[in-house]
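S.K.: Fold the following, please.
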Amino acid sequence: MTPLLHPCYFGSIAQYAIMSQHPNVIFEAHDNYQKQTYRNRMYIYGANGKQLLNIPVQHQKGKKIQYTDVLISYVENWQKEHWKSLESAYRTSPFFEFYEDELAIIYKDKEERLMNFNLKCHQFLSDNLPLETQIKKSKDFKAYGDDNDFRYLVNAKQRTQGIFLPPYTQVFSSKHGFISNLSVLDLLFNEGPNAISYLERSKIEGK
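M.R.: All right, here's what the predicted structure looks like:
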């Protein structure tokens, strides 16, 4: 069966391991938005260790809102701050310079909806890893529990059991050791063309 995932803000390594190992993937497009997930946050490896980058969104108090309807807030210049953080974290990585021009464009456009922004992030990753995976959006909400349901990977406080990711060299690993399952950008900037083979040999178990 086809794996089911959430489109995320430069999603985790585990999520892209799933995509690299399947010809087709379905993105959930009919769920309600939830806070503190990889829908609007990612973790990178900064000089002080694991670093959170969070996209502010416009909240509607007391109301459930579908992920597709969530609007990004630009009250704060989060794009500038996120880009500065990425530069600071990865300027000395082996492959950052090969991707930075294309990546910088994503942080200049002001996309209105969070899901659309995340789909742009996915397209960047699909082009540069590269992935041959075909993505389709779900036609309706799917019940949880299938072995091919990997939507749990959207949770920032996710389980670690069932996720097997081998170590690779990271910029600040001499200071803080290996940090597993960060944004796949960490893998791309450190491993470059080898990132896709790393993803293909990783093992992720379904829900």
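S.K.: alpha carbons only for contacts and neighbour counts from here, please
M.R.: Noted.
S.K.: Contacts only, for the closest residue to Phe164 other than its chain neighbours.
M.R.: Spatial nearest neighbour of Phe164, chain neighbours left out: Lys203 (5.1 Å); criterion: Cα to Cα, 6 or more residues apart in numbering. Contacts here follow Cα atoms under 8 Å, 6 or more residues apart in numbering; on that basis Lys203 touches Ala17, Gly162, Ile163, Phe164, Leu165.
S.K.: Please give the structure of this sequence too, so both can be compared:
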Amino acid sequence: MARFVRHGAVLIEAEENFLKQTYRNRAVILTANGPEALVIPVVKGKTSKQRIKDLELSYDIPWQHVHWQAIVSAYQSSPFFELLQDDFLPFYQKKYRFLLDYNDQLLRVILDLLEINTPVGFTEAFEAIPAGAQNLREAIHPKPQRAEIDPTFTPVCYQQVFNDRFEFIPNLSIIDLIFNCGPESYEILAKSGGIKLTGQ
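M.R.: Predicted coordinates:
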């Protein structure tokens, strides 16, 4: 998310084939037992290659209820959960058809809460090597060995829930930062990305 602070505009890849085991349909939160991945199930297509903009969410299992209960259990004691939970609850009640639409609407809520005004659009054609743009499609990955090292990014520590059990755990879902830090979240993102804010 710190990259949204750094860049003047962002294009979300809409034309690529869906890649499994990536953050395209998952997030990691911090629970009493440690980091936990919340994976959104998708409808399997007739072929292994499905464009991400055509990928539909599956409701064969009650993942929305399960995910929300996990979030409540993890963050109900955090400083800003009670204030901000209603911004996120609709994403665990409304049944979106497409993963891309779900992600887009959730992203816009998050950007609004963080007061990040970076323009966001979608690609209209797939380019393996995008012209005139920095390719970050594989920069952030759940598997550390596949993630790209960003020399400009150093996570700034902040108070997390369960800090009595765990040392600071970086690179969790953005909701970890938002529920724990509220209005200070933007500043923490900027500092993590090596961005000097005006007046500091």
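S.K.: rewinding a little: compare the contacts of Lys203 of the first structure and tell me which has the most neighbours.
M.R.: Ala17 (23 neighbours; other Cα atoms under 10 Å).
S.K.: per the alignment, the residue nearest to Phe164 of the first structure corresponds to what in the second structure?
M.R.: In the second structure, Lys203 of the first structure lines up with Gly193, judged by TM-score structural alignment.
S.K.: Please apply the same query to Gln60 of the first structure.
M.R.: That one, Gln60 of the first structure, aligns with Gly45 by TM-score structural alignment.
S.K.: residue range for the lengthiest helix in the second structure in the first structure?
M.R.: As assigned by DSSP state H, the longest helix anywhere in the second structure is helix 99-114. Under TM-score structural alignment, helix 99-114 of the second structure corresponds to residues 114-129 of the first structure.
S.K.: what residue of the first structure is the furthest out?
M.R.: Gly62 (27.5 Å; Cα atoms, centre = their mean).
S.K.: so that residue is in which element?
M.R.: Here Gly62 of the first structure sits in a region with no helix or strand, counting by DSSP states H and E.
S.K.: Please, where are all the strands along the second structure?
M.R.: 10-12, 26-31, 34-39, 120-122 (DSSP state E).
S.K.: can you give me the helices for the first structure?
M.R.: Using DSSP H, helices in the first structure cover 13-20, 78-90, 96-106, 114-128, 173-176, 184-191, 195-201.
S.K.: wait, which of the ones you listed is closest to Met42 of the first structure?
M.R.: helix 184-191 (9.3 Å; Cα to Cα).
S.K.: mean distance, that closest one to its aligned residues in the second structure?
M.R.: Here the mean offset of helix 184-191 of the first structure against the second structure after fitting is 0.6 Å, by mean Cα distance after the TM-score superposition for the first structure.
S.K.: rewinding a little: do you know which of the helices of the first structure lies nearest Tyr152 of the first structure?
M.R.: helix 13-20 (9.7 Å).
S.K.: what is the orientation angle of the closest one with helix 184-191?
M.R.: 80 degrees (axes from the mean of the first three to the mean of the last three Cα atoms, to 10 degrees).
S.K.: what packs against helix 13-20 of the first structure?
M.R.: helix 184-191, helix 195-201, strand 203-204 (3 or more Cα pairs under 8 Å, 6 or more residues apart in numbering; DSSP states H and E).
S.K.: which residues are in contact with it?
M.R.: Here helix 13-20 of the first structure has contacts from 3, 5, 25, 131-133, 150, 153, 163, 165, 181-184, 187, 196, 199-204, using Cα under 8 Å, 6+ apart.
S.K.: Skip the chain neighbours and tell me the closest residue to Arg91 of the first structure.
M.R.: Glu97 (7.3 Å).
S.K.: what's the answer for Gly8 of the second structure, then?
M.R.: Thr118 (5.9 Å).
S.K.: pretty sure that neighbour contacts Val10?
M.R.: Yes - contact criterion Cα atoms under 8 Å: Thr118 of the second structure and Val10 qualify, at 7.1 Å.
S.K.: returning to that earlier point: distance to Leu52 of the first structure added to the contacts of Lys203 of the first structure, as TSV?
M.R.: Below are the contacts of Lys203 of the first structure laid out as TSV (distance: Cα to Cα, whole Å):
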residue	distance to Leu52 of the first structure
Ala17	21
Gly162	23
Ile163	21
Phe164	22
Leu165	20
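S.K.: what about the second structure, which of these hold up?
M.R.: With the contact criterion set to both residues aligned by TM-score structural alignment, their matches' Cα atoms under 8 Å, the contacts of Lys203 of the first structure that also touch in the second structure are Ala17, Ile163, Phe164, Leu165.
S.K.: ok so, going back, flag every buried residue along the match of helix 99-114 of the second structure.
M.R.: Within stretch 114-129 of the first structure, the residues scored as buried using 16 or more other Cα atoms under 10 Å are 114-122, 124-126, 128-129.
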